[in-house]
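*Asks:* Just the structure for this:
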Amino acid sequence: MTPRLEIRSADALPERARLAAARLSDRPISPLVLGSGVWAVDLVALILLGVLLSLLTSASPFAYRLAYLGAIAAPVFATLLARSQRGYDLAALRDPVAALARLLLGWALTMLLAAAVGFLLGVDSSGARQWLVAYAIVGIVYFLVSRAFLARLIARWSRSGRLERRAVIVGGGADAAKLIEALERDPTSGIRICGIFDDRADARSPDEIAGHAKLGTIAELVAFARVARIDLLLVAFPTSAEERLAGILRQLFVLPADIRLSALGSRLRLAPRAYSYVGEVPFLDLLDRPISGWDALAKRCFDIVVGTLALILLSPLMFGAAIAIRLDSPGPILFRQRRFGFNNEVIEVLKFRSMYHHLTDPTAKVAVTRDDPRVTRVGRFIRRSSIDELPQLFNVLRGELSLVGPRPHAVNAHTADRLWEEVVDGYFARHRVKPGITGWAQINGWRGEIDVPEKIQRRVECDLHYIERWSLLFDLYIILVTPLRLIRSENAY
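*Replies:* Okay, here's the model as predicted:
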């Protein structure tokens, strides 16, 4: 059975761990997100520059159309070529001199390819040639200026501790010392070692290793990783310690972080593609953070676009619900409740009020049951139809919720006097992604009252299944199916 994790907040951490977390910036910037953002800015800026030049240099409609197409195709090709050469990795952005030659070479190759395509198509317009020459020069100037500015910005972020991949070492002793020394030999890795966590408290695992303090046990690591927003858990165990590794994974898989096993000193000799690298150090991937990098960006864009459209289309329904609530019983229209969000952070979720104001239960001490006298006449309808959830679209636009994901549960949610994390092993693994307004569990019938442990177990199983299977198409399917499932739902009241 999975060990219970009793450490749930920073207040329960050892003093050394609390101080280490307090020293970290509370506004970290992910290197992966930075690289993706720079790529997007490059793409948009080069397209706009190309279109502007086409307006200035193209005398004929034919030349303008060619320049316009080139202004779209050339940046896409050039930036994708740069990505394939790791031109948007943090090391390249931090020290652009080394990477700038490859970046400019890629741009020159793109312009030569555009010229070759024009020649093959028989384009002899002077306007098209002028556009191509001007675009090549403007592109070079853009890359020189933007990379110089970006290098200074990254240097400032690095000094303030905002730009880094935060890592902790899991395990102590000689293995941890070797791993730390190997990581610190490469200053371009962008890794910040925030501390060491190990259950051993004897000579095999001293309080300080290679200049880094041991901050606590594995159970305490879970709370520390959430507070410090740790990106990487680097396990410094021999690969032969299978039982110990399995026990640690059962405790750590609830975190939204990448878990890697150090391959330093391993006698296993696997194919190079079997390893991932942090700097020059090889690792075996044990667990990846779900919905990260480009996937996270795509999901966020999906939430903003679809959430905005939903808010516009459903605003008459929401306005009608607000009027009905106000006419039905005195009190505020909206109800706010503290619930668990991403990474176990507590958020305030908005709902239409469905209970009499003096009987509302913000802490969810008493679950709503069938024919509950606390629920108003309007409340019964909006709860059964889930109209009461629609204000959570504002939570989506604020970035606290997603349209689709595990439903956020109240912080004191319980069944038969037992908190849900005590009922289900690995309950908090559902918080590795943002919670959603609807989800896989809801369209499979697991919504409404949870009066027996089996119901919350089935919910968590569905949530974990969603996290493993996630895709934008899966999100779209759940959104489209949700209204059909609400019509046939018998569990919400």
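*Asks:* Could you use CA atoms for every contact and neighbour count after this?
*Replies:* OK.
*Asks:* Can you report how many residues neighbour residue 316?
*Replies:* 11 (other CA atoms under 10 Å).
*Asks:* how far away is it from residue 140?
*Replies:* Residue 316 is 51 Å from residue 140, where distance means CA to CA, to the nearest Å.
*Asks:* One more, so I can put them side by side:
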Amino acid sequence: MSKIDLAIHDFPRRAPLMVAAKRSAKIWLCLILIAADLFALLVGFGVGAQVEQPRSIPSDVWTSLIGGMLVYAAVAFQNQAYGPKCLTSGIASTRRALVSLSATMLLFLLVVFSLKVTGTLPRFALSLGIASAVLLIVAQRVLICSLVQRSCGGRLHTELVIVDGGNVPDAYLGGDIIDANMTALRSDLDDPYMLHRLGTIFQHYDRVVISCAPERKNEWAQLLKGANILGEIIVPEIGELAPLSVHQLNGVTTVVVSRGPLNLANRAKKRLLDIILTVPVLIALTPAMLVIALLIKLDSPGPVFFRQERMGRGNRIFHILKFRSMRVESADRQGARSASRDDDRITRVGRFIRKTSIDELPQLINVLFGEMSLVGPRPHALGSTAGDELFWRVDRQYWHRHALKPGITGLAQIRGFRGATEHRRDILNRLEADLEYLHRWSLLRDIGILARTAQVVVHRNAY
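*Replies:* From the prediction side, this is the model:
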């Protein structure tokens, strides 16, 4: 049994049935909402086209309609028209859907004017189609929101309360509650395996609330910031002060200390970029990777790949893949010793692939499996040190960087912060860059980082 297995031993690995059902319900309801919108557009504009030409609708009209539906779906997705709020609030749901439809129609008219085909545009059919589609979209969205509110009470999110020396408010009784003492859970920022255990539990919930003793609030807050989840701490004593970052739910006052940095739409865009780039690159590089694997086998005995535990998104541990560049008998699984310029552990082939960053290529497999992203904070070995101190002891904000998936490259790497961490400043420079990336993420910035990475593949600090 591995250390990871021991970390979550005797704790249910699967979410409770109701939690899993509620999370599945959100996904299915969002898919139903998308299907209902597309059906409303198809019927609405189909009615307009049928009135204009009762006998038969030309194939080019159907092609234009299907294209418009796809554009609407993309615009609505970007406009958060399929977010959880649109499943419980009829006003928010209809407003975002109508804004998306208006944007789609504006794009359609711009195309029509640019092609100079306004004279052939069936104005009556178009007007009737818009009116019919609007009525159907509003009706189905109000109906879906009404049904969701009636069946779920307007609360689709899943939440967990962890009690660590605090009291459980009456509002949370009957929900999912974990007693930290009984289940041996600790807010121990010096124990990566405890953080992994908590991350494994948290991944089944949308919101985690901590009720703890005052002296443990700071540690729980630091832990939650890197957990990629809406994390809150019950602090009843500051309710009367009304600070800006306070959340009220069922009369219970909590301080919001963390929120996943990317919403669903942004996570989807980032993942789509990873897939679009990773799959063709992996296919193209497969012959070269096979050659590298053969050279590694011929150079020294041992496996082709080097697998090592790293901390990923939500403080969950995964195994990173690299081409093996060191001798098996001297490899450092915990990463306590950084590679140096004249490191005697590195093989002849290893020195070349480290210098050219070729040893990182197998991490494309980690990206494909969703454990990593092309761009993000670099994942570090659990035993990595800056000077004589573990990374997370140099600055407790270190854990915040795990709110995003780790990346093959990142802002710190293109700024030249790589190589051995001999001093505290070495890790602080990387941490500052990672936190800047986390707070100012954009898809264009990811593309820019990928473009600039080509300039630092071969770097004086790569050895």
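*Asks:* Fetch the TM-score of the aligned pair.
*Replies:* Put the two chains on top of each other and the TM-score (TM-score structural alignment, normalised by the length of the second structure) is 0.69; 426 aligned residues with a CA RMSD of 5.3 Å.
*Asks:* buried sites along stretch 82-99 of the second structure?
*Replies:* Buried residues in stretch 82-99 of the second structure, counted by 16 or more other CA atoms under 10 Å: 82-90, 93-94, 96-98.
*Asks:* One more: stretch 343-359 of the second structure?
*Replies:* For stretch 343-359 of the second structure, the neighbour count (16+ other CA under 10 Å) marks 345-347, 349-351, 353-359 as buried.
*Asks:* Which single one of the residues you listed is nearest to residue 163 of the second structure?
*Replies:* Closest approach to residue 163 of the second structure among these (CA to CA): residue 359, at 44.3 Å.
*Asks:* Return the distance of the aligned partner of that closest one in the first structure relative to residue 353 of the first structure.
*Replies:* Aligned counterpart of residue 359 of the second structure in the first structure: residue 388 (TM-score structural alignment). Remark: distance between residue 388 of the first structure and residue 353 of the first structure (CA to CA) = 7 Å.
*Asks:* How about residue 62 of the first structure?
*Replies:* For residue 62 of the first structure relative to residue 353 of the first structure (CA to CA), the value is 61 Å.
*Asks:* Neighbour count: these two, which is higher?
*Replies:* Between residue 62 of the first structure and residue 353, residue 353 has the larger neighbour count (other CA under 10 Å), namely 27 against 14.
*Asks:* OK, contacts around the more buried one?
*Replies:* Residue 353 of the first structure makes contact with 325, 332, 333, 334, 335, 379, 388 under the criterion CA atoms under 8 Å, 6 or more residues apart in numbering.
*Asks:* Pull out the buried residues from the residues you listed.
*Replies:* Members of those classed as buried by 16+ other CA under 10 Å are 325, 333, 335, 379, 388.
*Asks:* Trace the fourth one over to the second structure, please.
*Replies:* If you follow residue 379 of the first structure across to the second structure using TM-score structural alignment, you land on residue 350.
*Asks:* so which helix or strand takes in its match?
*Replies:* helix 348-355 (DSSP states H and E).
*Asks:* Quick check: next helix or strand after that helix?
*Replies:* Assigned by DSSP H and E, the successor of helix 348-355 of the second structure is helix 363-368.
*Asks:* And that next one against the first structure, how far off on average?
*Replies:* Its match in the first structure and helix 363-368 of the second structure itself, once the structures are fitted together, sit a mean 0.6 Å apart by mean CA distance after the TM-score superposition for the first structure.
*Asks:* how far apart are whichever helix or strand comes after that helix and its match in the first structure?
*Replies:* Elements were assigned by DSSP H and E; along the chain past helix 363-368 of the second structure, the next helix or strand is strand 373-375. Strand 373-375 of the second structure, aligned to the first structure and superposed, deviates on average by 1.3 Å (mean CA distance after the TM-score superposition for the first structure).
*Asks:* And the next helix or strand past strand 373-375 of the second structure?
*Replies:* By DSSP H and E, the next helix or strand past strand 373-375 of the second structure is strand 385-386.
*Asks:* could you say what helices and strands that next one packs with?
*Replies:* In terms of contacts (3 or more CA pairs under 8 Å, 6 or more residues apart in numbering; DSSP states H and E), strand 385-386 of the second structure is packed against helix 424-439.
*Asks:* Whichever helix or strand comes after the helix it packs on maps to which residues in the first structure?
*Replies:* As assigned by DSSP H and E, the chain's next helix or strand after helix 424-439 of the second structure is helix 443-453. Alignment of helix 443-453 of the second structure against the first structure: residues 472-482, by TM-score structural alignment.
*Asks:* Can you list the neighbours in contact with that stretch?
*Replies:* For stretch 472-482 of the first structure, using CA under 8 Å, 6+ apart, the contacting residues are 298, 299, 302, 403, 404, 438, 439, 440, 442, 443.
*Asks:* ok, back up a step: and the match of residue 359 of the second structure, what does it touch?
*Replies:* Applying CA under 8 Å, 6+ apart, the residues near residue 388 of the first structure are 351, 352, 353, 354, 379, 382.
*Asks:* how about 10 Å then?
*Replies:* 318, 321-322, 334-335, 350-354, 378-382 (CA atoms under 10 Å, 6 or more residues apart in numbering).
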